[in-house]
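Engineer: Fold the following, please.
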Amino acid sequence: MTRVLLADDHEMVRAGFRIILGSQPDLKVVGEAATGAEALARAAELEPDVICMDVQMPDMDGLEATRRIVADKSNTSAVLILTTFDRDDYLFEALRAGASGFLLKNSTPEQLIDAVRVVAAGDALLSPAVTRRVIERFGAQPDADAAEAPASLASLTDRESEVLQLVAQGMSNAEIATSLYVGEATVKSHVSKVLQKLGLRDRIQAVVWAYENRVAVPRA
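Structural biologist: Alright, predicted model coming up:
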């Protein structure tokens, strides 16, 4: 059973999400919050598997709440950002804050259900469209602005570095497996080791990290 916390300042929105998620036998809404501050308190109290987090809320916005939740090492909740605003500044701030997914509120009920399941499984909801925007944003930065490669990069094996490059290009584990002529289980193992060595939470952070540190090369 995946336990979900809903954080949104509109009661009708929370009610809709509660109905959609409650219709699934493997999903259970265990609490709600109307402000960012309440989301922090409820996350600590309930320890949900997934927090569906709005961006614009009173007291504290969802991005700051996400940042604090992810920074709390005792909290293992994954955060799925849900917003009506398809804006790059929200997207990149959400990724930097440590969100495990970003979904627009005009998505279908099926997409919401799938998103919750994906982040609950420890994966990241990184759609091709979002990946392209990350690549365009960070890939467009001039090389002159690049900082020296971080020391942690040296801890990766050649194969792990290769996998990081492919993850940063938005490739799925299946696509990486095909590209490298290995099994998906092997790719998953490499991805896990990359995240562990670089101190990253999930592949979304890996994408942002790779571009911010200029170790990824966009595909043509």
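Engineer: Could you use CA atoms for every contact and neighbour count after this?
Structural biologist: OK.
Engineer: Which element, helix or strand, includes residue 138?
Structural biologist: Assessed by DSSP states H and E, residue 138 sits inside helix 128-139.
Engineer: Could I get the full set of strands for this structure?
Structural biologist: Under the criterion DSSP state E, the chain contains strands at 2-7, 27-33, 50-53, 78-83, 101-104.
Engineer: circling back to that earlier point, buried set for the helix holding residue 138?
Structural biologist: 130-132, 134-135, 138-139 (16 or more other CA atoms under 10 Å).
Engineer: and what of stretch 64-81?
Structural biologist: Residues 64-67, 69-70, 76-81 are the ones in stretch 64-81 that count as buried (16+ other CA under 10 Å).
Engineer: pretty sure residue 29 contacts residue 22?
Structural biologist: Yes: contact between residue 29 and residue 22 holds when scored by CA atoms under 8 Å: they sit 6.6 Å apart.
Engineer: Another sequence for comparison is provided below:
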Amino acid sequence: MIRVLLADDQALVRGALAALLDLEPDITVIAEAGNGEEALAAAREHQPDVCLLDIEMPGLDGIAATQRLRAECPAARVLIVTTFGRGGYVRRALEAGAHGFVVKDTPARELAEAVRRIHAGVRVIDPALAAELLATGNNPLSPREQEVLRHALGGDVVSAIARRVHLTEGTVRNHLSAAIGKTGAATRAEAARIAQHNGWL
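Structural biologist: Down below sits the predicted model:
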């Protein structure tokens, strides 16, 4: 049996995925979690073969949880199952150590097959996302540019961003200006939206 851990902050989605996977004769859901921290605790306790993680969860998101899972439970393989099918998310998930990436509207039979393939050591990426990944290219933003854009996305003004990231206002303006140029945006708010849409934040 392939032992699976499910982590998704939406209980209804999590329950539906668990019910679908439990119908498979060779797959059993051994634990469920509502966020990344719970997923890590459950993985340490239950030692699953495959972890299905959503990306956007409160607290520790799916990408950060993947990175920690790979360090703390190296035998477990990670399949990202998310609504957010963006090329940048795929790249970040793979860099964090995920073995696969599919979207939630994947048919149940294909999801089960993805779990089997991940368990067998095969990398699985939704074909449409793989194409988008190639089209989107690498994340052009530096870590600092990503950090200031995350705050800009929340509507923070330059002085507030500077306080939060412990930089001068001038340095924050420089990072925002560079990010605007790299994304081809007209404003920092637009740059933040473009970066988020591409999965760069």
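Engineer: residues in structure 2 matched by the top helix by length along structure 1, start to end?
Structural biologist: When structure 1 is parsed with DSSP state H, its longest helix is helix 184-198. With TM-score structural alignment applied, helix 184-198 of structure 1 matches no range in structure 2.
Engineer: Report how many residues lie close to residue 54 of structure 1.
Structural biologist: If you count neighbours by other CA atoms under 10 Å, residue 54 of structure 1 ends up with 29.
Engineer: Aligned to it, what sits in structure 2?
Structural biologist: Aligned partner of residue 54 of structure 1 by TM-score structural alignment: residue 54.
Engineer: Could you report the distance from that match to residue 178 of structure 2?
Structural biologist: 31 Å (CA to CA, to the nearest Å).
Engineer: repeat for residue 83 of structure 2
Structural biologist: The gap separating residue 83 of structure 2 from residue 178 of structure 2 is 30 Å, by CA to CA.
Engineer: So the two - more neighbours on which side?
Structural biologist: With neighbours defined as other CA under 10 Å, residue 83 of structure 2 and residue 178 compare such that residue 178 has more, 17 against 13.
Engineer: residues touching that one, list them.
Structural biologist: residue 145 (CA atoms under 8 Å, 6 or more residues apart in numbering).
Engineer: Would you mind finding the match for it in structure 1?
Structural biologist: Counting by TM-score structural alignment, residue 178 of structure 2 has no partner.
Engineer: still on that earlier bit, tell me the helices and strands packed up against the helix holding residue 138 of structure 1.
Structural biologist: Helices and strands touching helix 128-139 of structure 1, by 3 or more CA pairs under 8 Å, 6 or more residues apart in numbering; DSSP states H and E, are helix 203-212.
Engineer: how distant is the helix it packs on from the center of its chain?
Structural biologist: Here the centre of helix 203-212 of structure 1 is set off from its chain's centre by 10 Å, with CA atoms, centre = their mean, to the nearest Å.
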